[in-house]
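Sequence and predicted structure, then a few things I'm wondering about:
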Amino acid sequence: MHSSTVATPEPAVAQPAPVRRLLSLDALRGFDMFWIMGGEEVIHVLAKTTGWAWALVMADQLTHAQWNGFRAYDCIFPLFLFLAGVSTPYSLGSRLDKGDSRSKLARKVIIRGLILVLLGIIYNNGLFEKPIAEMRFGSVLARIGLGGMFAQLIYLYIRNERTRYGIFAGILLGYWALLLLVPVPGFGAGNLSMEGSLVGYVDRLFMPGRLHKVIHDPEGLLSTLPAICTGLLGIFAGTALRYAGLSDGKKLQRLVVGGVACLALGWLWNLVFPVNKNLWTSSFVLVAGGWSLLMLSLFYWIIDIQNLRRWTFFFIVIGMNSILIYLANRVIDFEYTAHFLFSGILHFFSEPIQLVGGTLAFLAVKWLFLYFLYTKKVFLRV
């Protein structure tokens, strides 16, 4: 008689539930980049050639406010930084769940931020084309790189969400205090003009090279501080969307309520601290953030809740390579290609149709370039 032993099965190790990819995030990023890569030119040309009332209204909204104030076009840049924040709990959060060390992830975050700063310098100045005194070091990419980098480092090392909210409020209030209380030689404290603001003064003192507006740079040093809050606001939204304990409806509700609250607080703050993109004021952070939250909630509801996705492909192709197409404007002559391919056909039409058609052709060439890269699975990841 022999005995047999039955092996006791090892207990299954609990694995984190797979996180659903947010198609709405990719689509909204592409929608945002669409206006930068030429979508706004279509509206401007339509307004100029037709005089249609809706086109004139949209064309006006697709210009920046001169100083104080807010237009739709002022939201495009902060929306991009906000969306980088939204993706953070998915990218870094999933890596933390898998056991990656914070220091390893922090190194990647810092390297990415510095690469974007470098790409911004190249975008502004080319490669070795100008002496340092004539170079512009502030850039859209640098603002995204540094604002996103510091927001992500806060996400990595401050795990308590209430503390993150406290940091968010502290930065916005601290920035307000700096601009109102710190005197600028020749202007005193609380001057929020281009010439007399603390933001421009710090840029003139410490920014190397030239400033975009000679005495002020809209992507300068001090205004990077509140830009961190734009990235943090995206992280707050991404954290809510990634949280498995909330239903889709509750997530949508949080986004909408957060958006409305930010808009209300931002415009209330505007009474004493004007909404101003050039200074990236605290009130601007809230107003731009409010609209960003509402746009994300709309895309999330349509795409991820209602599952209406077919229309998103056009924007996803753009969103998957948004930084690449931004940089490509400097090295590829899309306008020449569009003229070469379509000018012969457009020649047979009236001048207004030629102008509109030429702008659409320019946009189409860019999109087809991105589509080719999409089909080949070529994506620029920074």
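In hand now; what should we look at?

Only C-alpha atoms from now on, for both contacts and neighbour counts.
OK.

how about the most centrally placed residue in the chain, what does it touch?
Central residue of the chain (C-alpha atoms, centre = their mean): residue 80, 1.2 Å from the mean position. Counting by C-alpha atoms under 8 Å, 6 or more residues apart in numbering, residue 80 touches 29, 32, 144.

for residue 231, same thing?
Counting by C-alpha under 8 Å, 6+ apart, the residues that residue 231 touches are 81-86, 147-148, 151-152.

so residue 330 touches residue 122, yeah?
No: counting by C-alpha atoms under 8 Å, residue 330 sits too far from residue 122 to count as a contact (9.4 Å).

And the two? Which one has more around it.
residue 122 (19 against 13; other C-alpha atoms under 10 Å).

give me every residue that touches that one.
Residue 122 neighbours (C-alpha under 8 Å, 6+ apart): none.

Mark which of the contacts of residue 231 are part of helices, please.
Residues of the contacts of residue 231 located in helices (DSSP state H): 81-86, 147-148, 151-152.

number of nearby residues for the closest residue to residue 53 other than its chain neighbours?
Excluding its sequence neighbours, the residue lying closest to residue 53 (C-alpha to C-alpha, 6 or more residues apart in numbering) is residue 47, at 7.9 Å. The tally of other residues near residue 47 (other C-alpha under 10 Å) stands at 19.

Do I have it right that residue 47 meets residue 60?
No: using C-alpha under 8 Å, residue 47 is not in contact with residue 60; the gap is 9.4 Å.

Next, residue 307: secondary structure please.
For residue 307, the assignment made with DSSP: H, G, I helix; E, B strand; the rest coil gives coil.

Same question for stretch 167-186: list its buried residues.
Within stretch 167-186, the residues scored as buried using 16 or more other C-alpha atoms under 10 Å are 167-168, 171-172, 175-176, 179-180, 183-184.

putting a second one here so we can go through both:
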Amino acid sequence: MFWIIGGDAIARELFASDDPQRWTNRVAEQFEHVAWEGFRFYDLIFPLFIFLVGCVLPYSLRKYAGNPRVVYGRIIRRGLFLVLLGLLVNGVLQFDFANMRFAHVLERIGIAYVVAALLYLHTTWRGQAVAAAAILLGYWAIFEFIPPPGGVAGDYSIEGNLAGYIDRNYLPGIILEKYYGYGDNEGYLSTIPAPATALLGLLAGTFLQSTAKPWRKVFWLASAGLVCLVVGNLWGLSFPIIKNLWTSSFVLVAGGWSLLLLSLFYAIVDVLGLHRLAFFWVVIGMNAITIYVGQRIVDFGEISNFFFGGIARLSGSSSTLVLLLGVIALKWGLLYFLYRHRIFLRV
């Protein structure tokens, strides 16, 4: 969430250069999405959210494992709330449905959450692993063997892929150019493998609750991450790594990095006990949805200019960076105020 609320813009401002040969440009491009095939750091943010949604399920639902019926309503309500919140962010209250984008990241998170939560309540970790594998293989088979009308099976191009065809013809509202133009990157078909991302997180969360010793958990989480990276990249040779289509290879590569990051931060925060290092991020994470939606309503850029515009003007070439840092400071300050007063938007 730090990157979404302005950290990405700061990174690009710090590292981007007019000199195409400068090494910092390669760092800056990691804070932008790949246009189509491939993987960059910025492509990890969304799947990492879904991975963490799955990771916390064993902690929030474990007490209901023996009597799952009592929590069905809560699970469905949370899923629906995320879907409705996604529509709200997209402008549903403007009632201009023909010119509205209907798909949204929050809707995909809600769907993945419901599927993973129900599987957690009714299956063992083996069943969840089988379900994740079945989803990934089934999604591959859809692309590999079902051609779009007038096209060919196994077409992973921007213009000819099956998911794009379905979105263009059956997804209501408009298809925006910034979401690759020929389909929506949170459209119908590409949502199918998203629960597999949540299931990878669910398996990791279940393992964290096991009786294994802490450093063994670190080792096995990191090992699982490396295995996912290897398998994902090898699969990507025939089923390309494409975030916009959420291909199965993309799920594994993103899952691999998610597992490695989880093992790293588990080692730092839980095993080594360096809790203070996490405080800055905890403040943001405790109200992630609040700031994600709130920045669409509140113009933090204008507020930053009001408070820091003078400093920015005196900073010369660093003026943009000053204003961007001001935006982050204002957002974090708001979140800290909410944190101190124990005010949290819970889904």
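Nice, I can see it. In this text, all values refer to a predicted model and were calculated from it rather than measured experimentally.

and the buried residues of stretch 167-186 of structure 1 as CSV, adding distance to residue 156 of structure 1?
Output for these, formatted as CSV (distance: C-alpha to C-alpha, whole Å):
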residue, distance to residue 156 of structure 1
167, 14
168, 15
171, 18
172, 20
175, 23
176, 26
179, 29
180, 32
183, 35
184, 36
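
which one of those residues is nearest residue 42 of structure 1?
Using C-alpha to C-alpha, residue 172 comes nearest to residue 42 of structure 1 of the buried residues of stretch 167-186 of structure 1, at 36.2 Å.

which residue lines up with the closest one in structure 2?
Structural alignment (TM-score structural alignment) places residue 172 of structure 1 against residue 136 in structure 2.

Would you mind measuring from that match to residue 208 of structure 2?
24 Å (C-alpha to C-alpha, to the nearest Å).

sorry, back to before: max pairwise distance over the ones in helices among the contacts of residue 231 of structure 1: which two?
The farthest-apart pair in these, when distances are taken by C-alpha to C-alpha, is 86 and 147, at 13.2 Å.

Which parts of the stretch 101-250 of structure 1 are helices?
Along the stretch 101-250 of structure 1, counting by DSSP state H, counting those that start in this stretch, helices occupy 102-125, 140-157, 161-181, 198-206, 224-242, 248-269.

Of all the ones you listed, which one is nearest residue 311 of structure 1?
Here helix 248-269 is closest among the helices of the stretch 101-250 of structure 1 (C-alpha to C-alpha), at 20.7 Å.

Counting by contacts, list what the closest one packs against.
helix 224-242, helix 282-299 (3 or more C-alpha pairs under 8 Å, 6 or more residues apart in numbering; DSSP states H and E).

mind redoing it with 6 Å?
helix 282-299 (3 or more C-alpha pairs under 6 Å, 6 or more residues apart in numbering; DSSP states H and E).

residues in structure 2 aligned with the helix it packs on?
Going by TM-score structural alignment: helix 282-299 of structure 1 matches residues 248-265.

quick one: contacts of that stretch?
Under the contact criterion C-alpha atoms under 6 Å, 6 or more residues apart in numbering, stretch 248-265 of structure 2 has outside partners 44, 48, 136, 218, 221-222, 225-226, 228-229, 232, 235-236, 241.

ditto for stretch 248-257 of structure 1
241, 293-294, 297.

repeat for stretch 232-242 of structure 1
Around stretch 232-242 of structure 1, the neighbours that count as contacts under C-alpha under 6 Å, 6+ apart are 82-83, 85-86, 89, 151, 251.

Please repeat the previous calculation with a cut-off of 8 Å.
Stretch 232-242 of structure 1 is contacted from outside by 19, 81-90, 151-152, 155, 168, 246, 251, 254-255, 289, 293, using C-alpha under 8 Å, 6+ apart.

Report the buried residues of it.
For stretch 232-242 of structure 1, by 16+ other C-alpha under 10 Å, it's 232-242.

once aligned to structure 2, how far is that stretch on average?
Superposed on structure 2, stretch 232-242 of structure 1 shows a mean distance to its aligned partners of 0.3 Å (mean C-alpha distance after the TM-score superposition for structure 1).

quick one: that stretch aligns where in structure 2?
Residues 199-209 of structure 2 are matched to stretch 232-242 of structure 1 when aligned by TM-score structural alignment.

and residue 200 of structure 1, what pairs with it in structure 2?
By TM-score structural alignment, residue 200 of structure 1 lines up with residue 164.

Now do the contacts for its match.
Applying C-alpha under 8 Å, 6+ apart to residue 164 of structure 2 gives the contacts 158, 182-184.

And the furthest pair within those?
The distance between the two most remote of the contacts of residue 164 of structure 2 (C-alpha to C-alpha) is 10.9 Å, for 158 and 184.

Using neighbour counts, trim the contacts of stretch 232-242 of structure 1 to the buried set.
With burial judged by 16+ other C-alpha under 10 Å, the buried subset of those is 81-90, 151-152, 155, 168, 251, 254-255, 289, 293.

Identify the residues contacting the spatially closest residue to residue 148 of structure 2 that is not a sequence neighbour.
Leaving out its chain neighbours, the residue that sits closest to residue 148 of structure 2 by C-alpha to C-alpha, 6+ apart is residue 162, at 5.0 Å. The contact partners of residue 162 of structure 2, by C-alpha under 8 Å, 6+ apart, come to 143, 146-148, 155.

7 Å - rerun?
143, 147-148 (C-alpha atoms under 7 Å, 6 or more residues apart in numbering).
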